[in-house]
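A predicted structure for the sequence below; I have some questions about it.
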Amino acid sequence: MGAQERLRPTIGDPELDGALFIDGEPLIIYGEPGSGKTNIVLKIIKESIGRGLTAYYISTEGSIVYNRMTSMGLLELKGLYIAIAHSLSHLSKLVSQAIAEHSGIIAIDSINSLYRAEVGFNQRANEIFLGVLALLRLHTSLGGWAIATAQVRGEDEDMVPSGIDLISFYCRKTARVTRTGLGERIIEAGGKRHYFRISENDIELIKDI
């Protein structure tokens, strides 16, 4: 991957960076709907492109994310490629393309939504989903970075990414995002809680809690 190997993603805070980004490990960010998962990924992409990385962002939930990308100024950035996956097989093709193009960061939002939609009728859903996860692992083993959000099942302490048994086979690094009810959010990574707020055009990491 050339010069991309010397660059690391960032969310804009060195301490949180150290908890999120581990060499060779895809990162899975999970939490309930509206907790801030997409905002975290977009913040990482924005800050990392500013550092010199390229990013290949794949939405599995349609084009609604464009509104947030616009408000955060991502659509103006060079080095960002955006795609929308319409099926598990399409997602697999897009991830393969991102690897072939030597993308610095591959981001999938969300990794398991299409799997949840197809597993009841697509006999190859498990196989294709595992293949996508394996591709993310391959990308990180080659010196790239992979970040994905994940929908969840369960509540409170029992909350885990849907399909965790398959996800954990290739992706062991996770971070959980929750809401506090006070307009603040928490991202738990590396055994610590980090607080943030979502603003009109960014997310703000909170140092003093």
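Looks like it arrived, so ask away.

going forward, measure contacts between C-alpha atoms and count neighbours the same way
Fine.

now for the longest helix belonging to the chain, which elements pack on it?
Determined from DSSP state H, the single longest helix within the chain is helix 125-141. Secondary-structure packing of helix 125-141 (3 or more Cα pairs under 8 Å, 6 or more residues apart in numbering; DSSP states H and E): helix 88-100, helix 113-118, strand 145-150, helix 164-170.

Pasting the second one now:
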Amino acid sequence: MISIAEEIAVPSPPKRVWEVVSTPSEVVACINGAALGEAHADGSFDGTLVVKFGAMKVGFAARVALDLTESDHEGRLSARGKDGQGGTRFTARAKFRVTEGEGPGESRVSVLGEVQLSGRLASLVETGAGAMVSRMTREFSAQLVRRCAGVEAVAPPLGRLGRLRAWWTRLLTRRQTPSVSGDSATTGGRR
């Protein structure tokens, strides 16, 4: 079994954070490798998640149900599914809540959950679960903060070409930004 107990600080008001975490498409946009599928008449929906364990990637498909209590900014999620080859099955349950943060205009998202696995990949997934949950929480938190601030979520650049492209974009942006004195454009410290 994989246990999840996370606290995420978000520099946005609870109402805005709740708008994001209570909307499945917004949450999925915060999770690398996740996608929404068909919605069903009972309110549940299909979802997929590709998770990386070292050099191996495993795709999971699930039927997900979400129960929200708007007045308490609290939700419960349950999911049942299997990996793409059908050798590993899982059930997951999670409870999340958005509360006031430590400062004005800040929020805290608390998540408690557990995932039970059975089948061929269960021991492999459980072995790497700690590192995987930590990585996914960091990525989710960064995207959640961006979404709550109204900034479009972006994937980090991949490989050398992606880093080169990001460097070039930053360089061009600096050149187009007027300097403080207004007499010339900044070029990253060089003139």
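Perfect, I can see it now. Since the model is a prediction, treat every value here as computed from it, not as a measurement.

TM-score of the superposed pair?
The TM-score (TM-score structural alignment, normalised by the length of structure 2) is 0.24; 78 aligned residues with a Cα RMSD of 5.4 Å.

Would you mind listing the buried residues in the longest helix of structure 1?
125-126, 128-140 (16 or more other Cα atoms under 10 Å).

go on, stretch 117-126 of structure 2?
117, 122, 125, 126.

Just the angle for the longest helix of structure 1 relative to helix 88-100, thanks.
10 degrees (axes from the mean of the first three to the mean of the last three Cα atoms, to 10 degrees).

Tell me what angle helix 125-141 of structure 1 forms with strand 145-150.
Using the same axes, to 10 degrees: helix 125-141 of structure 1 against strand 145-150 is 150 degrees.

ok, back up a step: among the helices and strands packed on helix 125-141 of structure 1, which is nearest residue 20 of structure 1?
Nearest to residue 20 of structure 1 among these is strand 145-150; the distance by Cα to Cα comes to 9.7 Å.

now for the helix or strand following the closest one, which elements pack on it?
For strand 145-150 of structure 1, the following helix or strand on the C-terminal side (DSSP states H and E) is strand 152-153. The contact analysis (3+ Cα pairs under 8 Å, 6+ apart) places strand 152-153 of structure 1 against strand 160-161.

And the strands in structure 2, which stretches?
Assigned by DSSP state E, the strands in structure 2 fall at 2-10, 34-39, 45-53, 56-69, 74-83, 88-100, 107-119.

follow-up on the earlier one: compile the buried residues of stretch 117-126 of structure 2 into JSON lines and extend it with columns for distance to residue 59 of structure 2.
Listed next are the buried residues of stretch 117-126 of structure 2 as JSON lines, based on distance: Cα to Cα, whole Å:
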{"residue": "117", "distance to residue 59 of structure 2": "14"}
{"residue": "122", "distance to residue 59 of structure 2": "13"}
{"residue": "125", "distance to residue 59 of structure 2": "12"}
{"residue": "126", "distance to residue 59 of structure 2": "15"}
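
okay, now residue 98 of structure 2: neighbour count?
By the measure other Cα atoms under 10 Å, the count of residues near residue 98 of structure 2 is 26.

hang on, the earlier thing: can you pick out the most distant pair from the buried residues of helix 125-141 of structure 1?
Across the buried residues of helix 125-141 of structure 1 (Cα to Cα), the longest gap, 23.1 Å, separates 125 and 140.

Mind giving me the packing neighbours of the top helix by length along structure 2?
Longest helix in structure 2 by number of residues (criterion: DSSP H): helix 129-148. Counting contacts by 3+ Cα pairs under 8 Å, 6+ apart, helix 129-148 of structure 2 packs against strand 2-10, helix 14-21, helix 24-29.

Pick the most buried one from the ones you listed.
Among those, ranked by average contacts under mean count of other Cα atoms under 10 Å, first place goes to helix 14-21 (a mean of 19).

quick one, it and strand 88-100 angle?
Interaxial angle of helix 14-21 of structure 2 relative to strand 88-100 (the same axes, to 10 degrees): 160 degrees.

who does helix 14-21 of structure 2 touch, helix- and strand-wise?
Right, helix 14-21 of structure 2 is packed against helix 24-29, strand 88-100, strand 107-119, helix 129-148 by 3+ Cα pairs under 8 Å, 6+ apart.

Next one: residue 94 of structure 1 from residue 31 of structure 1, what distance?
Per Cα to Cα, to the nearest Å, residue 94 of structure 1 is found 24 Å from residue 31 of structure 1.

what's near enough to touch residue 35 of structure 2?
28, 29, 47, 48, 49 (Cα atoms under 8 Å, 6 or more residues apart in numbering).
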